[in-house]
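*Asks:* sequence-free structure coming up:
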């Protein structure tokens, strides 16, 4: 039987895939475990998906790891997530190096604990010369924060006369977003069967293809990524144009 990997057109692989990794808590509850166990098993999914994305030539993979709203979760769960993040970065750095993966992070990083940032920066510096997949972790991130932060930076440049109102367009504003160094995602995947964007990359996904799967994140593997890519490649992306315009 032909696998989803075999069905992928290597010439039509999206350059940027973004994933809302949802369902860790429900996975733990279904298995009679505390919520943090679901997050621990979710690390295995990250490893598999990063490997799969690198195999097929995805250039950027952005994972929604911790939202600004997640700070409102029980303190014990937030602390456990921070420690898990540090442990995961430590445990996975060698593997990321072997797979030629670069690491970056977007979000309101000033609110992250200092020991998490130290570990993140140490890993990022070690991997900075790699030339393969760019793995982007969205930490303390929300789309509304990103847009508001961009607006503040643009307003400051206007006040400092570094730019002017007449110069403001979509491209200029995009340069103030935390994702200015990468293309907008062509494909957004959400696991767990929920049909929400959850305040993720709101500006950037204006024309992204959306893919929802009922699988909880700890059960998601690279074969599921390949299935999503095949689904994406079977869609017609028109960007507001008619089918006739695309075929001319």
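*Replies:* Here it is on my side, so go on. These numbers were taken from a predicted model, which means no experiment stands behind them.
*Asks:* contacts, neighbours, all on C-alpha from now
*Replies:* Fine.
*Asks:* What segments of this structure are strands?
*Replies:* In the chain, the strands defined using DSSP state E lie at 16-20, 60-67, 102-106, 134-141, 187-190, 209-212.
*Asks:* residues of the third one that come out buried?
*Replies:* Neighbour counts over strand 102-106 (16 or more other CA atoms under 10 Å) mark 102, 103, 104, 105, 106 as buried.
*Asks:* And here is the other one:
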């Protein structure tokens, strides 16, 4: 193991960690020595499957059912995490939802739920641990945005707005964290083969794949290493950045 990419002994929380990109990040972090907790929302079967997979490989994973948009639920889950791990060194805000609709068909409840899960959830979970990171003078916050925060997309006005908000939040908070060695960064993946992508319409996915210079969707294993970079000492000079493994969909 290359020690510069080690997160050995670090306590890491991954929201939305029971499947998709979050699960891939958990597995990679575990192989590099992290102590892991996961928040998922009503996804007990996948959480149990991941726990078993990790256990067989010799790793321990603590999972908690938590709607990250619910302040009370986050407070309860955070207390449970603290009782087991004592605090947190790395927070990966990966919880998210999808669904494409023409703007005229997006209801207020659709809009609110999208922003609440992505943006409010990122705020609530980060807020719960940020002061601890500042006090211990070490921390990593990694927010999962999207290349669509920059590019936009038809049928996803609410999703793109939420992800753009995460990019802005990341930049602003990095100014407050960096003087205390708390580095706040984001990842803006391109379209990746996950349940969220498969939940979009066939027409939307065909349109998106045709736009990609690489000619295919990404795999979760191609996104997780970026999170490891930002969580480890190899990423110590990244501050307020949004890295975008996206198959060329956006070239910044």
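*Replies:* Arrived safely, thanks for sending. Note that the coordinates shown come from a computational prediction; the quantities given were computed from them, not determined experimentally.
*Asks:* Drop the TM-score for these two in here.
*Replies:* Scored against TM-score structural alignment, normalised by the length of structure 1, the superposed chains reach a TM-score of 0.36; 141 aligned residues with a CA RMSD of 5.4 Å.
*Asks:* ok so, going back, nearest to residue 45 of structure 1 among the buried residues of strand 102-106 of structure 1?
*Replies:* residue 103 (16.8 Å; CA to CA).
*Asks:* mind listing what that closest one touches?
*Replies:* 123, 124, 127, 128, 134, 135, 136, 137 (CA atoms under 8 Å, 6 or more residues apart in numbering).
*Asks:* Can you show me the strands along the stretch 51-200 of structure 2?
*Replies:* In the stretch 51-200 of structure 2, the strands defined using DSSP state E, counting those that start in this stretch lie at 61-65, 90-93, 139-144, 182-187.
*Asks:* Which elements pack onto the last one?
*Replies:* The reference is to strand 182-187 of structure 2. strand 139-144, helix 157-177, helix 224-231, strand 242-243 (3 or more CA pairs under 8 Å, 6 or more residues apart in numbering; DSSP states H and E).
*Asks:* the inter-axis angle of the second one versus strand 182-187?
*Replies:* Same thing as helix 157-177 of structure 2. 160 degrees (axes from the mean of the first three to the mean of the last three CA atoms, to 10 degrees).
*Asks:* Just name the most buried of the helices and strands packed on strand 182-187 of structure 2.
*Replies:* strand 139-144 (a mean of 28; mean count of other CA atoms under 10 Å).
*Asks:* What distance do you get for the residue lying closest to residue 84 of structure 1 once chain neighbours are set aside to residue 79 of structure 1?
*Replies:* In space, and not counting its chain neighbours, residue 84 of structure 1 is closest to residue 40: 7.1 Å by CA to CA, 6 or more residues apart in numbering. Using CA to CA, to the nearest Å, we find residue 40 of structure 1 at a distance of 13 Å from residue 79 of structure 1.
*Asks:* Looking at the two, which one has more neighbours?
*Replies:* residue 40 (19 against 14; other CA atoms under 10 Å).
*Asks:* thought the residue nearest to residue 84 of structure 1 was touching residue 85?
*Replies:* No - Residue 40 of structure 1 is beyond contact range of residue 85, at 9.4 Å (criterion: CA atoms under 8 Å).
*Asks:* Quote the end-to-end distance of stretch 51-66 of structure 1.
*Replies:* From start residue to end residue, stretch 51-66 of structure 1 stretches across 21 Å - CA to CA.
*Asks:* Could I get the buried residue list for it?
*Replies:* 51-54, 56-66.
*Asks:* tell me which of the residues you listed is nearest to residue 16 of structure 1?
*Replies:* So of these, ranked by how close each gets to residue 16 of structure 1 (CA to CA), first place is residue 60, at 4.5 Å.
*Asks:* surely the closest one meets residue 104?
*Replies:* No - the pair formed by residue 60 of structure 1 and residue 104 falls short of the contact definition of CA under 8 Å, at 10.2 Å.
*Asks:* Please enumerate the shared neighbours of those two.
*Replies:* 134, 135, 136.
*Asks:* Dump those residues to TSV, plus distance to residue 146 of structure 1 and neighbour count.
*Replies:* Below are those laid out as TSV (distance: CA to CA, whole Å; neighbours: other CA atoms under 10 Å):
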residue	distance to residue 146 of structure 1	neighbour count
134	20	24
135	18	21
136	15	20
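*Asks:* Dump those into CSV; add distance to residue 222 of structure 1 as well.
*Replies:* Below are those laid out as CSV (distance: CA to CA, whole Å):
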residue, distance to residue 222 of structure 1
134, 16
135, 15
136, 17
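*Asks:* and residue 121 of structure 1, how many neighbours does it have?
*Replies:* Applying other CA under 10 Å, we find 15 residues neighbouring residue 121 of structure 1.
*Asks:* whoops, residue 76 of structure 2 was the one
*Replies:* Residues near residue 76 of structure 2, counting by other CA under 10 Å: 12.
*Asks:* For residue 52 of structure 2, see how far away it is.
*Replies:* 24 Å.
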